[in-house]
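Asker: Here is a sequence together with a model predicted from it:
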Amino acid sequence: MYCLRRNVYSTSELAQILNISEFKAKRYLKDLECLFEEESIENIHNKINKVPKIIEKLRKKQSFTPEERQMYVILKFLKADIINLSQISEEIGVTRRTLTNDLNELKEILEKFHLEIKNLTRYGIILEGKESDKRSFFNLYLIKISIEQKYLPKAFDGIFQKFQELKKEYNVYNIVKEMLTFMNIQDNTFAFLNLELKSYISILRKEYQDFSTDIKIEEVEEDRKFREFLKKTKLYTNFEINLIIETSRKQYKGNLMNLYPEKTIEAEKLIRFIGESTKTDIKITKELLARIMLIIIVRDYKIEFNINEFYIFNNAIGKAYLIPYKKISELLKEYFEEIDSFDLASLAMTFLTNIYLDNQNKIEKVKDIAIVYNFLHRDMIIDLCEDIGLKRDEQMYKLISTFDFEEYLMKNNPKVVIAFEDIDFSKYNIEDRLVEFNFPITKYDKLKLKPFLENI
């Protein structure tokens, strides 16, 4: 799991991460030799992905990294301001001193939120600071945990199960969908995730309120109906109501170029760099600029708070696509000092799509197809659909967010379910109609649809 983050680790580093001796680290590596016959970490990741049960077995056995131990303690603070480190140390099999050292590493991030962890003799440790700052801090870490969920130890599954219970009990799904309607946002997974997590935090922290959450609500006429709706839910404090409305007004409805002028310049430089390096005339349109900017903004956010997102590269493709894709990937690695595999793949495919606009395959018109997505941009998903021959016609397929998929299946019975991301579908029992693609998509990939579609 940890090798997915970089290619080289020393046995002493792995021993420290896993909280075991170097001898045990070497022994475990010996047991995993069957995975290390490949030449790169990407190939190992691909090999693991072919047998999903391997990941589940690894999750049951894997120990906590220092960062994961920090996240686990933070989740405990989500439900109570005072917690007992001795109890937590027993739960995850490390010493109290180890946890104390881990939390010392959090000091810099805590300071950004004006928070501090202090010892209380005979009671445990307490998270001190304004409640509004605590909720902002929790929101950040819940986003991080949600993105990295698939690769976290099994002990984290409990919090996601709790969220599912809260989702049903408090009708969170429908409330968030209604909020997105007020915001005039149809499909934005990051917006949905952010609002959903804010809802869970508000529910779990209901007993913990202070002057920072009991503030005056900003009375702006254009937001009156939205404001009244949020009050009516009785889920949110005045702090959340102001924050949600302000975020909607500035972040989701605002013009990206005006909101982030420095990112606009960075995106333009990147486009020119790729164009010159590939000897391609890439037109800097508003649409392309916005797509590149979104990826860069999210990338910078993930780097600042050490959020890791992985993407599995599709090696089973023709050289006509593989060579230019890898060339662009190498150029992006050269351009950025740090970029994770998901952002690398997103940017590479965005540029490749612009270079090969005419590379479209045709498939006879079909219906009853659900395209399920997580964090990919909608426009990119539509581009990918065209690459496998699905035309831009709502009669052919429906774009369904992962947050909507469970609800969608209750009312619909799609003939084919297509995904372009590494999404866990295990609980839906749709293996017989699931088709998963890894981009870059090529003309060869459309053959995966043949068993499910007519007139191909």
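Answerer: Right, received. Where do you want to start? It should be emphasised that the depicted structure is a prediction, and the values quoted were computed from it without experimental measurement.

Asker: Could you use CA atoms for every contact and neighbour count after this?
Answerer: Fine.

Asker: Which stretches in the stretch 301-450 of the chain count as strands?
Answerer: 369-373, 397-401, 416-419, 434-436 (DSSP state E, counting those that start in this stretch).

Asker: winner for burial among those strands?
Answerer: strand 369-373 (a mean of 22; mean count of other C-alpha atoms under 10 Å).

Asker: here's the one I want to compare it with:
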Amino acid sequence: MKLDIATKHLRILNLIYFTKGENLEFLESCLGIFRPNLNNYLKDIHSIIPNSKKTGKMDLIIKDILDTPNLYNLLIQNQGVSKEDRIFFLTLKLLITSSLNLDLLSKSLNVSRRTLNGDLITIKENLNFFDLKVTSFAGKGIFLEGEFLNIKKSLSCYIYKYFVEEEYLPPIFNAHFSDVLQNIEAETTLNVDIENLVSHFNFDGFFYNRLLLKAFYYSFYYLDSSYSSDNRTLENSLKNKFEFETYFSKVFEKSELDRFHDYLHSSIFKNVYLEEISCFINILKICSGNFAEESVFLNDHILIWKKIILDSIELKITENDILKFKNFILRIGFSKKQSHYLEVYELEFLKINIDANTRKECINLYNEFKKYYWNISFTDVFMLYFLITSLEKKEKKDIFVLYKEIPKYLLNSLKEKLELKHSVNIKEFVNLSFFEEFKKNNNVRTVGVFKDLNLLDNSLEVIHLDLKF
């Protein structure tokens, strides 16, 4: 029997490559699956390997997977449409066209009408979060009902999911949606305008901001709007500077408002309708992380973040340090409270080659964040890690460590742990007997000493080090 490979198999394979086959708990958390299901997916992937020997030992299965070249291409050749993929496909199609013909779709998807009717139960539940209703009329089809603005909100979320996950999705997605969601005429202008917005207004702080803005444009403007009058566009409705600032001061600093005014009135986003401005502002706030309504909880978040960072990567960090990530804090806090959460598998970090220690620390940081922020993505944590550690490297002091009885080879082996624990950069280990001579040839301002060593030199800053880990 031919095994259909699903989108989740492809994600799991790339995550196995990323983790080098270690830390399966991370895969469970990242993909929201339990170990028995993960093991079944791994067995499926293993069975695709030519001449593979059947085994129930997961360590052997993972080793074979890691040792097999071009395995991802083999999976692509066997990719089918899973129930999860099918529900996503049908939902996106329903939101774009407002109706479904189950007879035609059962042939395209190679499943029965009964199977599609079962999928509709889940689709109805999912769209209910957006106050949308799915109705069936015998002999006519399936139809979407609800306020136009709610349809656009949900469509924006699902188009974003499509853009982010596109490379993993079955071919049927591209066959049905590429003409609608990759319009060549719109793309050129849209991409330039998005790049200008991201580059000139500090919107480049998060992964996928460009796709968020692109998804918003396609759902709120490029696809047909019910507002027929061009006079209702932002270009024509916000010519008054006071009205313009009333809306966009929620996102931009006062010094940026004039520049954004000029940008908006010359960009493709000027065609957004005034009735949709709250959605546009929300997208801009997500891109910037500027959520004033979440700021009242900032101190609570800071306490949590200090604990997370210390517990995961053993880095002591001050409140002032954490405030440098204020927009990250507010966006993650805001996201945690959204009831209409849609699972989006953000895996862009897989394209970045990192060393084993960095990977381990990123996963530790992610695991701690998940305890407090249930829907945080590893992509955000991945970026946060580099921001936090770059701050650490930038601000930690250069020191020379003095020792007396401790073997130097032992200190060299402990160098990285000492630097991490005390937030310092160890330039060199110097035996106390040679220190006076060493000072003559080196600029020494700060030294590190262990508790068994007394240093009488008031001209130097002394940091007391601890060998307990």
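Answerer: Cool, got the structure. These numbers were taken from a predicted model, which means no experiment stands behind them.

Asker: what about the alignment partner in the second structure of Phe163 of the first structure, how many neighbours?
Answerer: For Phe163 of the first structure, the aligned position in the second structure is Leu181, judged by TM-score structural alignment. If you count neighbours by other C-alpha atoms under 10 Å, Leu181 of the second structure ends up with 20.

Asker: Could you check how far Leu181 of the second structure is from Asn282 of the second structure?
Answerer: Leu181 of the second structure is 22 Å from Asn282 of the second structure, where distance means C-alpha to C-alpha, to the nearest Å.

Asker: before we move on, what about Asp59 of the second structure?
Answerer: In terms of C-alpha to C-alpha, Asp59 of the second structure sits 46 Å off from Asn282 of the second structure.

Asker: who's more crowded, the two?
Answerer: Asn282 (16 against 12).

Asker: which residues of the stretch 51-200 of the second structure fall in helices?
Answerer: 58-67, 71-77, 83-97, 102-109, 113-128, 148-165, 171-181, 184-200 (DSSP state H, counting those that start in this stretch).

Asker: Actually, the stretch 301-450 of the first structure.
Answerer: Counting by DSSP H, counting those that start in this stretch, the helices of the stretch 301-450 of the first structure are 319-335, 341-355, 378-387, 402-411.

Asker: what about the strands of the stretch 301-450 of the first structure, which gets the closest to Glu218 of the first structure?
Answerer: strand 397-401 (31.7 Å; C-alpha to C-alpha).

Asker: Determine the set of other helices and strands touching the closest one.
Answerer: Applying 3 or more C-alpha pairs under 8 Å, 6 or more residues apart in numbering; DSSP states H and E, we find strand 397-401 of the first structure packed against strand 369-373.

Asker: could you give me the residues in the second structure that the strand it packs on aligns onto?
Answerer: Going by TM-score structural alignment, strand 369-373 of the first structure sits over no part of the second structure.

Asker: And that strand, how far out from the chain middle?
Answerer: 18 Å (C-alpha atoms, centre = their mean, to the nearest Å).

Asker: what do you get for stretch 195-205 of the first structure?
Answerer: For stretch 195-205 of the first structure - counting by C-alpha atoms, centre = their mean - the centre lies 18 Å from the chain centre.

Asker: now do stretch 336-353 of the first structure
Answerer: 15 Å.

Asker: Please apply the same query to stretch 269-284 of the first structure.
Answerer: Per C-alpha atoms, centre = their mean, the centroid offset for stretch 269-284 of the first structure relative to its chain is 28 Å.

Asker: mind checking the end-to-end distance for that stretch?
Answerer: First-to-last distance for stretch 269-284 of the first structure - C-alpha to C-alpha - comes to 10 Å.

Asker: what does stretch 101-119 of the second structure give?
Answerer: 14 Å.

Asker: just stretch 215-231 of the first structure next, same as before
Answerer: 14 Å.

Asker: need the helices of the stretch 301-450 of the first structure in a markdown table with distance to Leu152 of the first structure, can you?
Answerer: Shown next, in a markdown table, are the helices of the stretch 301-450 of the first structure (distance: least, C-alpha to C-alpha, whole Å):
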| stretch | distance to Leu152 of the first structure |
| --- | --- |
| helix 319-335 | 26 |
| helix 341-355 | 17 |
| helix 378-387 | 27 |
| helix 402-411 | 19 |
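
Asker: Tell me which of the ones you listed lies nearest to Asn255 of the first structure.
Answerer: Nearest to Asn255 of the first structure, of the helices of the stretch 301-450 of the first structure and by C-alpha to C-alpha, is helix 378-387 at 17.0 Å.

Asker: what lines up against Ile244 of the first structure once you look at the second structure?
Answerer: So, by TM-score structural alignment, Ile244 of the first structure is matched to Phe280.

Asker: my read is that match is in a helix, agree?
Answerer: Yes: applying DSSP: H, G, I helix; E, B strand; the rest coil, one finds Phe280 of the second structure inside a helix.

Asker: what about the nearest residue to it once chain neighbours are set aside, neighbour count?
Answerer: Leaving out its chain neighbours, the residue that sits closest to Phe280 of the second structure by C-alpha to C-alpha, 6 or more residues apart in numbering is Phe216, at 7.6 Å. By the criterion of other C-alpha under 10 Å, Phe216 of the second structure has 24 neighbours.

Asker: mind listing what's buried in stretch 234-251 of the first structure?
Answerer: Leu235, Tyr236, Thr237, Asn238, Phe239, Glu240, Ile241, Asn242, Ile244, Ile245, Ser248 (16 or more other C-alpha atoms under 10 Å).

Asker: Please apply the same query to stretch 84-95 of the second structure.
Answerer: For stretch 84-95 of the second structure, a neighbour-count test (16+ other C-alpha under 10 Å) marks Asp85, Arg86, Ile87, Phe88, Phe89, Leu90, Thr91, Leu92, Lys93, Leu94, Leu95 as buried.

Asker: Show me what the fifth one aligns to in the first structure.
Answerer: In this case it means Phe89 of the second structure. With TM-score structural alignment as the criterion, Phe89 of the second structure matches Tyr72.

Asker: Just confirm Val430 of the second structure is within a strand.
Answerer: Yes: the assignment for Val430 of the second structure, made by three-state DSSP, places it in a strand.

Asker: tell me the contacts of it?
Answerer: Contacts of Val430 of the second structure were listed using C-alpha atoms under 8 Å, 6 or more residues apart in numbering, and they are Phe400, Val401, Leu402, Tyr403, Phe438.
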